[in-house]
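Engineer: below is the structure, and that's it, no one-letter string:
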């Protein structure tokens, strides 16, 4: 099931897009759950990273699609955004929010179906490397490959990633099992590190993302073996 949002203030265009999605669903067998929003502020207010694809009109009354996309990208780096517009002069700003494509009005089914297929292909390539975490502000998707390490602090976990730092209430052991297949290893009871980002080991610590993270004596041999195996497999 692909969760798809249509953000379009004109009812006729929104209905046409929904009709095209349904036609594609029948032809391809791909199932969609479609949600309609009438303005950019509707989708950004309480955004919870639940969508796989967003079809975003650019010209809207309260919040234009480009501004809405910029707000969404602060919370969700993985959702596929496609703009619906009758203007092509937004290309540069589109790249800044990693827009996949543009659907030009008036919309033809053939062009739309080709672009939708491209969006689905991107989702399928990345979906196995995504985890979802529940934050106090809502749900956030994280690309596993962009996580440097996870730190346990009391009842909280701090995620240090290339896109910033995020805190949730959870146990480190839950993610230790989930991320083992992605070359994450527990250096001590407080850190789960991505071996990809280990720059070196010195004085009982591993160097990662500019930080020195302690390796416990009990885990040192296993950690070094895991790191050696990872480097040998590159």
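Structural biologist: It's in. Keep in mind it's a predicted model, so treat the numbers as computed, not measured.
Engineer: from here on, just use CA atoms for contacts and neighbour counts.
Structural biologist: Fine.
Engineer: contact partners for the most centrally placed residue in the chain?
Structural biologist: In the chain, the residue lying closest to the centroid (C-alpha atoms, centre = their mean) is residue 78, at 2.8 Å. The contact partners of residue 78, taken as C-alpha atoms under 8 Å, 6 or more residues apart in numbering, are 52, 141-143.
Engineer: now swap in residue 216 and tell me
Structural biologist: The contact partners of residue 216, taken as C-alpha under 8 Å, 6+ apart, are 187-188, 204.
Engineer: please compare the first structure with the one that follows:
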């Protein structure tokens, strides 16, 4: 099954995309589940990272597609975004937010079908490992490769990624359950480090990303062994 969101303020255009998706699904014998939104504001409210692809109109009255895409990318780095527009120069800007492609109005089924072929191929690929976490600001899907380290401060767990810092309530033990089998190791009781981001070890500190994190005496032997094993597996 492919899960699709269609975000388009023009009802006729939205209905046309739905008919194209139905036609494509029937011709390819693919089950396609579609959710409709009439504006960018609707999809970003309580956004859940559950879609394979989002068809997103660029020009909408309340929240335009470009702004909506930036907000979606903060929570979902993997969803495929395809812009819908009647102005090519707007579509080109879509690459700034990692858009896969764009569809020009007026829509033609032949061109739409070709783009769907590409989308289906991407959906069938083994996806990069990711984790989904919940915070008071919503749910986030984080590719494991983009997560640099996890830090516990009081009753808050901070997920430091290459793009942002996400704070959730919980414990480091909960993060360990998600990550220890994905190349992460504790350097002390406060930090869980992604070994692929380790740049070096100096005295009792590990250099990870742009930070120096302390390695505790109790954890040093095990941490050093984990780093050695990780490097040896490359």
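Structural biologist: The structure has been received and is ready for your questions. Since this is a predicted model, take the numbers as computed values, not measurements.
Engineer: quick check: the residue nearest to the centre of the first structure vs residue 33 of the first structure, distance?
Structural biologist: 18 Å (C-alpha to C-alpha, to the nearest Å).
Engineer: report the buried members of the contacts of residue 216 of the first structure.
Structural biologist: Among the contacts of residue 216 of the first structure, those classed as buried by neighbour count (16 or more other C-alpha atoms under 10 Å) are 187-188.
Engineer: how about the contacts of residue 216 of the first structure in TSV, adding distance to residue 94 of the first structure and secondary structure?
Structural biologist: Below are the contacts of residue 216 of the first structure laid out as TSV (distance: C-alpha to C-alpha, whole Å; DSSP: H, G, I helix; E, B strand; the rest coil):
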residue	distance to residue 94 of the first structure	secondary structure
187	41	strand
188	43	strand
204	46	coil
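Engineer: adding distance to residue 100 of the first structure, write the contacts of residue 216 of the first structure out as CSV.
Structural biologist: Converted to CSV, these look like this (distance: C-alpha to C-alpha, whole Å):
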residue, distance to residue 100 of the first structure
187, 38
188, 40
204, 44
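Engineer: show me where the second structure has helices.
Structural biologist: Assigned by DSSP state H, the second structure shows helices spanning 11-28, 40-44, 65-75, 88-92, 109-124, 172-179, 217-232.
Engineer: so for residue 147 of the second structure, which of those helices sits nearest?
Structural biologist: Closest approach to residue 147 of the second structure among the helices of the second structure (C-alpha to C-alpha): helix 172-179, 10.0 Å.
Engineer: relative to residue 122 of the second structure, how far out is the closest residue to residue 22 of the second structure other than its chain neighbours?
Structural biologist: Nearest residue to residue 22 of the second structure, sequence neighbours excluded (C-alpha to C-alpha, 6 or more residues apart in numbering): residue 32, at 7.6 Å. Distance check for residue 32 of the second structure against residue 122 of the second structure: by C-alpha to C-alpha, it reads 15 Å.
Engineer: sorry, back to before: among the contacts of residue 78 of the first structure, name the ones in strands.
Structural biologist: Mapping the contacts of residue 78 of the first structure onto strands (DSSP state E) picks out 141-143.
Engineer: who wins for most neighbours among those residues?
Structural biologist: residue 142 (22 neighbours; other C-alpha atoms under 10 Å).
Engineer: residue contacts, it?
Structural biologist: 76-78, 130-133.
Engineer: tally of neighbours for the residue nearest to residue 22 of the second structure?
Structural biologist: For residue 32 of the second structure, the neighbour count with other C-alpha under 10 Å is 14.
Engineer: I'd say it and residue 18 touch.
Structural biologist: No. If you go by C-alpha atoms under 8 Å, residue 32 of the second structure and residue 18 don't touch, sitting 10.1 Å apart.
Engineer: what is the end-to-end distance of stretch 131-149 of the first structure?
Structural biologist: The straight-line separation of the ends of stretch 131-149 of the first structure (C-alpha to C-alpha) is 14 Å.
Engineer: what span of the second structure lines up against that stretch?
Structural biologist: Counting by TM-score structural alignment, stretch 131-149 of the first structure pairs with residues 131-149 of the second structure.
Engineer: just how off-centre is that stretch within its chain?
Structural biologist: 8 Å (C-alpha atoms, centre = their mean, to the nearest Å).
Engineer: may I see the buried residues of it?
Structural biologist: 133, 139-149.
Engineer: cool, stretch 223-233 of the second structure as well?
Structural biologist: 223-224, 226-227.
Engineer: residue range for that stretch in the first structure?
Structural biologist: Under TM-score structural alignment, the match for stretch 223-233 of the second structure is residues 223-233.
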